[in-house]
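>>> turn this into a model:
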Amino acid sequence: MTDDQLALTDPTKRFSHITPQRQQQSVPGQDARLNPSPDHGEESYRGTERLTGRKALITGGDSGIGAAVAIAFAREGADVALNYLPSEQVDADHVADIVRAEGRIAELIPGDIRERDFCAELVSQAAEALGGLDIVVNNAGHQIFTEDLEDLDDEQFDRTMKTNLYAMHWITRAALPHLQPGSTVINTTSVQAYKPSPILVDYATTKAGINGFTKGLAMQLAPRGIRVNAVAPGPIWTVLQVTDGQPQDKIEHFGENTALGRMGQPVELAPAYVFLASPESSYVVGETLNVNGGLPTP
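Coordinates of the predicted model:
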């Protein structure tokens, strides 16, 4: 729980000092260059020992939602292994420094999860470094807007599918031998699964697929005592938006279509992942928690 959550806070005014600005970065981008900087909970998230002794693998753990989850998990008592692309090293080092300052292990494992063999190596290295594995957060994602289907080439479609869906399958499958009863798998889907944007056809397709994957796998693994759930973010201020995740003319108004009238910050997602990872959610299976500022979903 963050400090300002302890007091009565108007959610429409929270983070009003962080306003989106037009800017362009090449894929995958760096949080360190994002202006203004997102709030990952570096100074604000306060843990309550809900994940003491747990061991988590987080993909896309260098920035955005993944970084916020890593920081929150560490402050709740968990050790973490973070996956990211090699070009994102500066962001990964920043998150690792915060995790280690909490006295927790931060294992950094760069690599491309579009490669099946690497996904297996990733899980093996994470489990070895942490002395086991009982939380898997499939969070990494690829999003590039395309105005017309004719311009959505096979290379982009393939990259989106492999990053967002194939890797989730490969990593979860490789992790299963390590997961004991009480373990959890948490997948990052999106409001795009329910309200697909016409310029994000491939991305929205993968997010709808993640919902199906989550619910089906949850039913399969529940008898083993392994819970599978998902979190569906809305418009969150991350580097994903400025690496052609959104058109430049939409950046300055990003999130204004929500009921709260603003974009969200990565730290606002972290409590949902903590809840789904902790025993507090022991009766929650196959659920998708929507954290989207008030965008109606089924």
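>>> going forward, measure contacts and count neighbours with C-alpha atoms only.
OK.
>>> which positions in stretch 211-231 come out as buried?
Neighbour counts over stretch 211-231 (16 or more other CA atoms under 10 Å) mark 211, 213-215, 217-218, 221-222, 226-231 as buried.
>>> what sits against the spatially closest residue to residue 295 that is not a sequence neighbour?
The shortest distance from residue 295 to any non-neighbouring residue, by CA to CA, 6 or more residues apart in numbering, is to residue 258 (5.5 Å). By CA atoms under 8 Å, 6 or more residues apart in numbering, the residues touching residue 258 are 292-295.
>>> quick check, residue 258 in a strand?
No: under DSSP: H, G, I helix; E, B strand; the rest coil, residue 258 sits outside any strand and is assigned coil.
>>> that one and residue 214: what is the separation?
Plainly put, residue 258 is 25 Å away from residue 214 if you go by CA to CA, to the nearest Å.
>>> and residue 187, which of the three is it?
Secondary structure, three-state DSSP: residue 187 is strand.
>>> here is the second sequence; please produce its structure so I can put it next to the first one:
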Amino acid sequence: MTYDFQDRVFLITGAASGIGRATALKLSSLGASLALCDINSTSLVTTTSLCTGSHFTHSFDIASSSECTHFIKDTISLYGKIDGIFNCAGINPTSIPLEDTTDEYWDMMVNTNLKGTYNITRAAIPFLKSGSSFVNVSSICGLHPFPTFAIYCATKYAITGFSKSMALELGPKGIRVNVLAPGFIDTPTNSGVIAGEEGVKSLEAKVSLGRLGSAEECADVVAFLFSDGARYMNGSVVEVNGGTAES
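Got it, this is the predicted structure:
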């Protein structure tokens, strides 16, 4: 299914790689204007070069509320509006027993995976009009618990709850909030992919379709959630997992 996003403006966090990059490419190919951000400036430039058309980019840490506010305001100054926000920035977990985790690991996970989404959402709301929407990235780990991933699960469960609450709060203003919950996706930061062939096989064995998903398949779902076809979806959690049993 294809959509016409001409004259629509989308903001994407975590746009330098993985699902964020794939979504940027997808939306730009459909005619959208984009505001892209990521802490990795080099990879962000690569994303922009792969997109159709020219787009606004800024590299910063979304854990900074002031930087998020500046980014939102700069986007409004440039484009005059924001039609959709894809809160995709996040850090994939490392398998660590809770007693071995550190304060630094907690702060890294919470600041990026949760606080970043909060920062962008809070800063954007005053500028959004009826018909705009958010898509926030949770995870299979935001629906089902996994051992040795307690902190990551906490951040992703929190995204689900945060998004459902915001859907109720913003719905009366005509602003929708939905959640993308990916399963095992073939991205450079997926711990199974990093582990190599055996790690990938272990993940594939948990998926009924017998393979990892692609970032592009997630991007297709994001495009749908931003489209008029999803106009009555608000507070929904869309799982993209190929048929994965909970742990």
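>>> which residue numbers in structure 2 go with the helix ranked longest in structure 1?
In structure 1, taking DSSP state H as the definition, the longest helix is helix 201-221. Aligned using TM-score structural alignment, helix 201-221 of structure 1 spans residues 150-170 in structure 2.
>>> same deal with stretch 171-179 of structure 1?
The alignment of stretch 171-179 of structure 1 onto structure 2 (TM-score structural alignment) spans residues 120-128.
>>> starting at the chain centroid, how far to the longest helix of structure 1?
15 Å (CA atoms, centre = their mean, to the nearest Å).
>>> and the helix or strand that comes right after that helix, how far from the chain's centre?
Remark: after helix 201-221 of structure 1, the chain's next helix or strand is strand 227-233, criterion DSSP states H and E. Computed by CA atoms, centre = their mean, the chain-centroid distance of strand 227-233 of structure 1 equals 10 Å.
>>> strand 227-233 of structure 1 - contacts with which helices or strands?
Using 3 or more CA pairs under 8 Å, 6 or more residues apart in numbering; DSSP states H and E, the elements in contact with strand 227-233 of structure 1 are strand 184-188, helix 201-221, helix 270-277, strand 288-291.
>>> can I get those in a markdown table with distance to residue 254 of structure 1?
Converted to a markdown table, these look like this (distance: least, CA to CA, whole Å):
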| stretch | distance to residue 254 of structure 1 |
| --- | --- |
| strand 184-188 | 20 |
| helix 201-221 | 18 |
| helix 270-277 | 20 |
| strand 288-291 | 16 |
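>>> and residue 90 of structure 1, which of these is closest to it?
Comparison of those against residue 90 of structure 1 by CA to CA identifies helix 270-277 as nearest, at 21.2 Å.
>>> tell me where structure 2 has strands.
Taking DSSP state E to define them, one finds strands in structure 2 at 9-13, 33-38, 56-59, 84-87, 133-137, 176-182, 185-186, 213-214, 237-240.
>>> nearest to residue 47 of structure 2, out of those?
strand 33-38 (8.9 Å).
>>> and residue 7 of structure 2, what's its match in structure 1?
By TM-score structural alignment, residue 7 of structure 2 lines up with residue 53 in structure 1.
>>> can you map out the helices along the stretch 51-200 of structure 1?
Along the stretch 51-200 of structure 1, the stretches classed as helices by DSSP state H, counting those that start in this stretch are 64-75, 89-101, 116-130, 154-161, 167-175.
>>> ok, the aligned residue in structure 1 for residue 235 of structure 2 to residue 276 of structure 1 distance?
Per TM-score structural alignment, the equivalent position to residue 235 of structure 2 in structure 1 is residue 286. Here residue 286 of structure 1 is placed at a distance of 11 Å from residue 276 of structure 1 (CA to CA).
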